[in-house]
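Enquirer: sharing a sequence plus its predicted fold:
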Amino acid sequence: MVVNLTSGTPAQARARAAWAAERGIDLLAGAIMSPSPSIGTPAALVLYSGSQSLYEKWADTLATLGGTARYLGEDPGRAAAFDIALLDMFWQSVSGIVHGLALARAEGITGAELAPYGQAMTSLLPGMVAGFAAQLDKGEFPGTTSTIASAEASLDHITETTEGHGIDARALHVGLDLVRRAIDAGHGADGLARLADVLSSTGS
């Protein structure tokens, strides 16, 4: 049995599974969701997808990687899909952190001065992940806390200040364009989770 824990796209994982099946190779797809030093420790988290019977047969062996193992389903691309979506959240969050620090520095604010407030603000994100996910699954986007229309003014101010300091504002323009598309589609009074719909081809 082969377990593929290398990173890749969901499509690549499915193609590998098809290739292996054609050659009679037992292949289980996986994704390591914790830092490399965590492997073999209780902090490890590994996601698996593919044949459930194969996963169950080798579960004790896989447990030697440590920590938590999660089986996600028969689709061999599912573990990679989780990996890609979670890394998308992570890297775009990192982009926001470094951009905010660069903007603060341009305004004469040190990293040490900004950090406590940045930590307080980003502490809102875990709750937003859970809340947005529930709204997206239900297809309901109440604007009781914050609306897409209100986000436009905020992004405008950030973009103007960023460009005034000669800092790269391309990512902000992407966000501003997304917000304006949502408003043009009549979603200005909706909550921010609606933007996930607007990003996709089904958004209207």
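Expert: Sure thing, it's come through. Bear in mind the structure is a predicted one, so any value in this text is a computation, not a measurement. Residues are numbered from 1 along each chain as shown.
Enquirer: C-alpha only now, for contacts and for neighbours.
Expert: Fine.
Enquirer: find the centremost residue of this protein, please.
Expert: Met89 (2.4 Å; CA atoms, centre = their mean).
Enquirer: shouldn't it be within a helix?
Expert: Yes - counting by DSSP: H, G, I helix; E, B strand; the rest coil, Met89 is located in a helix.
Enquirer: can you map out the helices along the chain?
Expert: 10-22, 52-57, 59-62, 78-106, 111-122, 125-138, 148-164, 170-184, 195-199 (DSSP state H).
Enquirer: now render these as a markdown table, adding distance to Ser34.
Expert: Output for the helices of the chain, formatted as a markdown table (distance: least, CA to CA, whole Å):
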| stretch | distance to Ser34 |
| --- | --- |
| helix 10-22 | 19 |
| helix 52-57 | 20 |
| helix 59-62 | 15 |
| helix 78-106 | 11 |
| helix 111-122 | 20 |
| helix 125-138 | 17 |
| helix 148-164 | 33 |
| helix 170-184 | 27 |
| helix 195-199 | 26 |
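Enquirer: of all these, which one comes closest to Ile32?
Expert: Nearest to Ile32 among those is helix 78-106 (8.0 Å), distances taken as CA to CA.
Enquirer: for that closest one, buried residues please.
Expert: By neighbour count with 16 or more other CA atoms under 10 Å, helix 78-106 contains the buried residues 78-84, 97, 99-104, 106.
Enquirer: my guess is Ser51 contacts Leu72. True?
Expert: No - in this structure Ser51 lies outside contact range of Leu72 using CA atoms under 8 Å: 10.1 Å.
Enquirer: how near is the residue nearest to the centre of the chain to Glu113?
Expert: Noted for Met89: a distance of 26 Å to Glu113, by CA to CA, to the nearest Å.
Enquirer: now for Leu45, how many residues are close by?
Expert: 20 (other CA atoms under 10 Å).
Enquirer: A further structure is provided below for comparison with the first:
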Amino acid sequence: MTDNTAPAAPASPTPVTLLGTGAMGTALARAWLAAGHPLTVWNRTPARTAPLAAEGAAVAAGAGDAVAASRLVVVCLLDDASVGEALDGADLSGRDLVNLTTGTPGQGRARAAWATSRGARYLDGGILAVPPMIGDAESGAHVLYSGSRAVFEEHRATLAVPAGTRYVGEDPGFAALHDVALLSAMYGMFAGVAHAFALIRREDVAPKDFAPLLVSWLSAMSPTVHETAERLESGDYTEGVVSHLAMQVAGTTTLLRTAEEQGVSAKLLTPYLDLMARRVADGHGDEDGAGLIDLLVRAARA
């Protein structure tokens, strides 16, 4: 991986073409305009480019015209199909195409092959931010990039204007893979948070009082991420285990009974609890939770 370590600014701001001026595209555009980059924009609904035109962006009549305006072409559209439709017929030869449209690893790889066959160099990206975070150096916004390392290194300073950058590999599907993996972990956390608040919802417990306890507990548990990574790389799921699966599974009845008493559905918990029970039934009760990952992978391949 390559971190964003304050790349040196180019002698003069690089011209940028941006296809797509929805909420995220507009935030990206404003960041580049504020940094002095000549910017050409296009959107399927032309009226959405008007605010950016008023701020100094050039508006292209068509996507092909926009592509022709700059060597660096950034795409931020609804989905992969929209990218194909917008660029159909555009001359991509000699262009550096940076695709920030949300997609899957497979779509990233296919789009890279598609772009390369049309004479472009390709970089795929996954945005780890919401629009208000873009352009704010203190927000923690990041974009994950994969594909052509040469494109990333050449345009790194320009790409770092809206958000921090992290290069995750030559495989053009890796940006989307990392993006979705991180988002999946986020939603898993959201599910646990939702269940926790549901348990106290009907009691005389103020959510604002409970929230600091919840944040503190989740923060205390976060180092287990590193422990899991080490176990996956070593292949040893039992050494130094403090709370093994058999012990945890024995305690799940309390979780489920409490949910029932509180009138709360346990459907956000039961898929994970069921995996734990299955792993124990398979003879791995002395492990921690790392083995559940292998169980998930095998289930997906079955």
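Expert: Done, it's in. Since the structure is predicted, the reported quantities are computational estimates derived from the model, not experimental observations.
Enquirer: coming back round to it: mind checking what the residue nearest to the centre of structure 1 lines up with in structure 2?
Expert: By TM-score structural alignment, Met89 of structure 1 lines up with Ala185 in structure 2.
Enquirer: show me what contacts Arg16 of structure 1?
Expert: Applying CA atoms under 8 Å, 6 or more residues apart in numbering, we find Arg16 of structure 1 in contact with no residue.
Enquirer: what's it aligned with over in structure 2?
Expert: Match for Arg16 of structure 1 (TM-score structural alignment): Arg111.
Enquirer: Trp217 of structure 2 versus its match, what's the distance?
Expert: As judged by CA to CA, Arg111 of structure 2 and Trp217 of structure 2 stand 42 Å apart.
Enquirer: over to Tyr122 of structure 2?
Expert: Taken as CA to CA, the span from Tyr122 of structure 2 to Trp217 of structure 2 is 42 Å.
Enquirer: the more surrounded of the two?
Expert: Tyr122 (27 against 11).
Enquirer: distance of the more buried one from Leu97 of structure 2?
Expert: 5 Å.
Enquirer: now for the two: what residues contact both?
Expert: Ala115.
Enquirer: for Ala31 of structure 1, find the nearest of the helices of structure 1.
Expert: The closest of these to Ala31 of structure 1 is helix 78-106. By CA to CA, the value is 5.8 Å.
Enquirer: now which residue in structure 2 aligns to Tyr48 of structure 1?
Expert: Correspondence of Tyr48 of structure 1 to structure 2, assessed by TM-score structural alignment: Tyr145.
Enquirer: tell me the one among the buried residues of helix 78-106 of structure 1 nearest to Phe141 of structure 1.
Expert: Phe82 (23.3 Å).
Enquirer: quick check: Leu72 of structure 1 touching Leu47?
Expert: Yes - contact criterion CA under 8 Å: Leu72 of structure 1 and Leu47 qualify, at 7.0 Å.
Enquirer: out of those two, which sits in the busier spot?
Expert: The neighbour count for Leu72 of structure 1 versus Leu47, taken as other CA under 10 Å, is higher for Leu47 (20 against 17).
Enquirer: show the contacting residues for the more buried one.
Expert: Leu47 of structure 1 neighbours (CA under 8 Å, 6+ apart): 30-33, 69-72, 79.
Enquirer: out of those residues, list just those in strands.
Expert: If you go by DSSP state E, the contacts of Leu47 of structure 1 have 30-32, 69-71 in strands.
Enquirer: all strands for the stretch 1-150 of structure 2, in order.
Expert: Per DSSP state E, counting those that start in this stretch, the stretch 1-150 of structure 2 carries strands over the ranges 2-3, 16-19, 39-42, 58-59, 72-75, 96-99, 121-128, 142-147.
Enquirer: can you put those in CSV and add distance to Val83 of structure 2?
Expert: Shown next, in CSV, are these (distance: least, CA to CA, whole Å):
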stretch, distance to Val83 of structure 2
strand 2-3, 27
strand 16-19, 9
strand 39-42, 12
strand 58-59, 18
strand 72-75, 7
strand 96-99, 8
strand 121-128, 12
strand 142-147, 17
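Enquirer: could you check how far Asp80 of structure 2 is from Gly108 of structure 2?
Expert: The value you get for Asp80 of structure 2 to Gly108 of structure 2, if CA to CA is used, is 9 Å.
Enquirer: sorry, back to before: what's the closest of the helices of structure 1 to Ser38 of structure 1?
Expert: Comparing those against Ser38 of structure 1 with CA to CA, the closest turns out to be helix 59-62 (14.5 Å).
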